[in-house]
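Provide a 3D model corresponding to the input given below.
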Amino acid sequence: MTSSTSASSASDTVRRSRRHSRLTSHDDRWFDRLNTAFLIVVVLVIGYPLWFVLIASVSDPHAVETGRVWLWPVDLNLDGYARVFAQGSIWVGYRNTVVYTLVGVALHLLLVLPCAYALSRRNMAGRTAVTWYILFTMLFSGGLIPTYLVVKDLGMLDTIWAVVVPGAAGAWSVLVGRAFFTQSVPEELAEAATVDGAGDIQIFLRIAIPLSAPIIATLALFHGVGLWNEYFRALIYLSDRDKYTLQLVLRELLVVSQETSQSGAGEAGSLIEQQRLASLIKYATMIVASLPLLIVYPFLQRFFTQGVLIGSVKG
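Alright, predicted model coming up:
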């Protein structure tokens, strides 16, 4: 009797387990479908504007204005790109922006990584006070005029350093780097290296840095995008056209083309042509400014994904 009861109880348990498994599996499938549908909508919402700018830059402006351009180019036209790249200043701007970005990213990493590593070590004296000081700088700044006076007094006006040095060491970058080193370079590993005779600099260069590809890629990409799109500091501090960034050159080209198209000078046919060309240039400049970043990002995406998850999992 007892054996029969136990067998029946076990059978009921198995049936309930199977029923629960089927329900769970069914719920998981629906969740996956809804999640996939949601992500597809997000991708379309984010990606379509960029796709529209791309096809509008090679379509007839009249077709764009009348709403005939939706998914594919209409009446292929490359006059906007021809006009943009015919300007010698574009190549000067590209060269300057590439130099500013590379130098700025190198300086950023040179300042941020050692600071972040030092703050991640528990045996650093005063690390709490330094961390709070860094946090304070995220809430307050000196303002535009005091910053301009500092840059001027340091003799950096109209030089590469006026664009690169201000903001070279960001508080957010230091704190994210500190969190990464705390998780990826535990105190036990550093203590073991110390026992073997390694100093702090050797531990940083030979142990911490080789393990830091994700955070290096993340910080480099964030700071590099900011420098590539740098506009305001270049507008304030640079007056020599040979030192203009790409964004300033494109702004100047866009403003000139729009002013020409809006002026009443010339024949009606010429004015219509100028307006058409101004519309093409507007979209072409967006692609010219964004394309290099879109090319570089896939190569850093794997490390970048790991880096942005820093601090989300405790362990």
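
contacts, neighbours, all on C-alpha from now
Fine.

So which elements touch the strand or helix carrying R95?
If you go by DSSP states H and E, R95 is part of helix 88-120. Counting contacts by 3 or more C-alpha pairs under 8 Å, 6 or more residues apart in numbering; DSSP states H and E, helix 88-120 is packed against helix 160-164, helix 171-184, helix 213-228, helix 246-262.

Now tabulate those helices in CSV and tack on distance to V43 and mean neighbour count.
What follows is the helices and strands packed on helix 88-120, written out as CSV (distance: least, C-alpha to C-alpha, whole Å; neighbours: other C-alpha atoms under 10 Å):
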stretch, distance to V43, mean neighbour count
helix 160-164, 34, 22
helix 171-184, 27, 20
helix 213-228, 21, 21
helix 246-262, 27, 18
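
compare with the first, here's sequence two:
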Amino acid sequence: MKPFARKLHTINTFDIVNALLMLLICIVTLYPFLYILSLSLSPGDISFATLHIIPPKITMANFHKVLTNDFVISGFVNTIIRTFLGTALSLMATIFAAYTLSKKYFPHRSFWTAFVVFTMFFSGGLIPNYLLVKSLGLMNSTWALILPGLISTFSMIIARNFFMALPESLEESAKIDGANDLHILFRIMIPISMPIIATLTLWIAVAHWNAWFDSLIYITDASKQVLQIVMRRIVLEGTQQMMDLNAFDDNSLAVNPETIKAATILVTIIPIILFYPFLQKYFVKGVLVGSLKG
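The predicted model follows:
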């Protein structure tokens, strides 16, 4: 009984230490978010000398100020357009490329796969990309934010491995019934590939929603900038012109630059956080299956 008791004691000690470690990680992860949430709901006349996660008073004046700002509204609309359009086109192009490279009968499949993987490690660089976008006439347009990165090599390889793991008998039986490649892809392969499609959708949508550097380079019109650029100017540069902080309304005492910055951060991150739970159940399965077969 002593060895069993010693083993049980070891297991219990491990579980306790593991639980405490996970609890610590959760606290470290959640506290900044809770603090920003508390700050965004706080009136402008509070003291910021101490950190707090429960606001002494609750006001929605900060969110009202942010959500009625013209730059924030235009940035939000531009980001939504970029995210939906970019995700749809990237997902379609990635699936087409991955499905093609997953077929053993595709001529020189290994060469083309290696050629595509090569782009993961070497690229033309920032200046050639800028000159290319400029020469194509894409400057100051949404297409400059979508077309240069239409296909992610990593995502395409994950999707290719997923398609390779599917039974070949599905395709063979469909061809016997007279189905062509497009019919097989849209009517058979895509419906049973929801895990990897949901995974790719999440990756691509988050990447487009969070992207800001390409907009900083290619977009010169302030009304066409994405939300991340607007947030950057408000939070990091503290641009008064972006929020017109000197032109307060009747709620001028209820807001200040710090609470405005906190509200802007939450307005930026909450939409994409709410998007995740709808795809979470497919995410783990899609990543595991897509990464097993080379």
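
Superposed on the second structure, what's the mean shift for the helix holding R95 of the first structure?
Helix 88-120 of the first structure differs from its equivalent in the second structure by a mean of 1.0 Å after superposition (mean C-alpha distance after the TM-score superposition for the first structure).

Can you give me the buried ones in the helix or strand that that helix is followed by?
Note on helix 88-120 of the first structure: by DSSP H and E, the next helix or strand toward the C-terminus is helix 127-139. Residues of helix 127-139 of the first structure classed as buried: 131, 134 (neighbour count, 16 or more other C-alpha atoms under 10 Å).

what angle separates helix 127-139 of the first structure from helix 171-184?
Angle, helix 127-139 of the first structure to helix 171-184, by axes from the mean of the first three to the mean of the last three C-alpha atoms, to 10 degrees: 140 degrees.

In the second structure, which residues correspond to the following helix or strand past helix 127-139 of the first structure?
Later in the chain than helix 127-139 of the first structure, the nearest helix or strand by DSSP H and E is helix 144-153. Taking TM-score structural alignment as the measure, the second structure aligns residues 126-135 with helix 144-153 of the first structure.

And A171 of the first structure, how close does it get to Q306 of the first structure?
20 Å (C-alpha to C-alpha, to the nearest Å).

returning to that earlier point: tell me the gap between the match of helix 144-153 of the first structure and the middle of its chain.
25 Å (C-alpha atoms, centre = their mean, to the nearest Å).

swap in stretch 23-38 of the first structure?
The answer for stretch 23-38 of the first structure is 31 Å, by C-alpha atoms, centre = their mean.

And that stretch against the second structure, how far off on average?
Superposed on the second structure, stretch 23-38 of the first structure shows a mean distance to its aligned partners of 5.0 Å (mean C-alpha distance after the TM-score superposition for the first structure).

what residues does that stretch touch?
Residues outside stretch 23-38 of the first structure that contact it (C-alpha atoms under 8 Å, 6 or more residues apart in numbering): none.

buried set for that stretch?
Residues of stretch 23-38 of the first structure classed as buried: none (neighbour count, 16+ other C-alpha under 10 Å).

do the same with stretch 207-220 of the second structure
208-212, 215, 218-219.

do the same with stretch 275-291 of the first structure
275-289.

From the centroid of the first structure, which residue is nearest?
F222 (4.1 Å; C-alpha atoms, centre = their mean).

Which of the buried residues of stretch 207-220 of the second structure sits closest to V230 of the second structure?
W212 (9.4 Å; C-alpha to C-alpha).

what does that closest one align to in the first structure?
So, by TM-score structural alignment, W212 of the second structure is matched to Y231.

next one: C26 of the second structure
Checking TM-score structural alignment: C26 of the second structure goes with V43.

any idea which helix or strand comes after the host helix or strand of that match?
Applying DSSP H and E as the criterion places V43 of the first structure in helix 2-56. Following helix 2-56 of the first structure in sequence order, the next helix or strand is helix 61-65 (DSSP H and E).

Give the other helices and strands that that next one contacts.
Against helix 61-65 of the first structure (3+ C-alpha pairs under 8 Å, 6+ apart) you get helix 268-308.

Closest to L274 of the second structure out of the buried residues of stretch 207-220 of the second structure?
Ranked by distance to L274 of the second structure (C-alpha to C-alpha), these are led by W209 at 12.7 Å.

is it true that that closest one touches I272?
Yes - W209 of the second structure is within contact range of I272, at 7.4 Å (criterion: C-alpha atoms under 8 Å).

Can you get me a residue count around the aligned partner of Q202 of the first structure in the second structure?
Matched to the second structure by TM-score structural alignment, Q202 of the first structure sits across from H183. For H183 of the second structure, the neighbour count with other C-alpha atoms under 10 Å is 13.

quick one: which helix or strand includes H183 of the second structure?
For H183 of the second structure, the element it lies in under DSSP H and E is helix 181-184.

Quick one: average offset of that helix versus the first structure, please.
Helix 181-184 of the second structure sits 1.7 Å off on average (mean C-alpha distance after the TM-score superposition for the first structure).

who's in contact with that helix?
Contact with helix 181-184 of the second structure is made by 171, 174, as judged by C-alpha under 8 Å, 6+ apart.

what number of residues lie near the match of C26 of the second structure?
Counted with other C-alpha under 10 Å, residues neighbouring V43 of the first structure total 11.

gap between it and A63 of the first structure?
25 Å.

what's the answer for D158 of the first structure, then?
Distance of D158 of the first structure to A63 of the first structure, given as C-alpha to C-alpha: 43 Å.

Looking at these two, which has the bigger crowd around it?
Between D158 of the first structure and A63, D158 has the larger neighbour count (other C-alpha under 10 Å), namely 19 against 15.

so what's the more buried one closest to, chain neighbours aside?
Distances taken as C-alpha to C-alpha, 6 or more residues apart in numbering place L238 nearest to D158 of the first structure, at 4.4 Å, with adjacent residues excluded.

Touching, the one you found and M156? I think so.
No - counting by C-alpha under 8 Å, L238 of the first structure sits too far from M156 to count as a contact (9.7 Å).

intersection of neighbour lists for the two?
Residues touching both L238 of the first structure and M156 by C-alpha under 8 Å, 6+ apart: A162.

quick revisit: dump the buried residues of stretch 207-220 of the second structure into a markdown table; add distance to V72 of the second structure as well.
Shown next, in a markdown table, are these (distance: C-alpha to C-alpha, whole Å):
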| residue | distance to V72 of the second structure |
| --- | --- |
| H208 | 17 |
| W209 | 14 |
| N210 | 15 |
| A211 | 16 |
| W212 | 14 |
| S215 | 15 |
| Y218 | 19 |
| I219 | 16 |
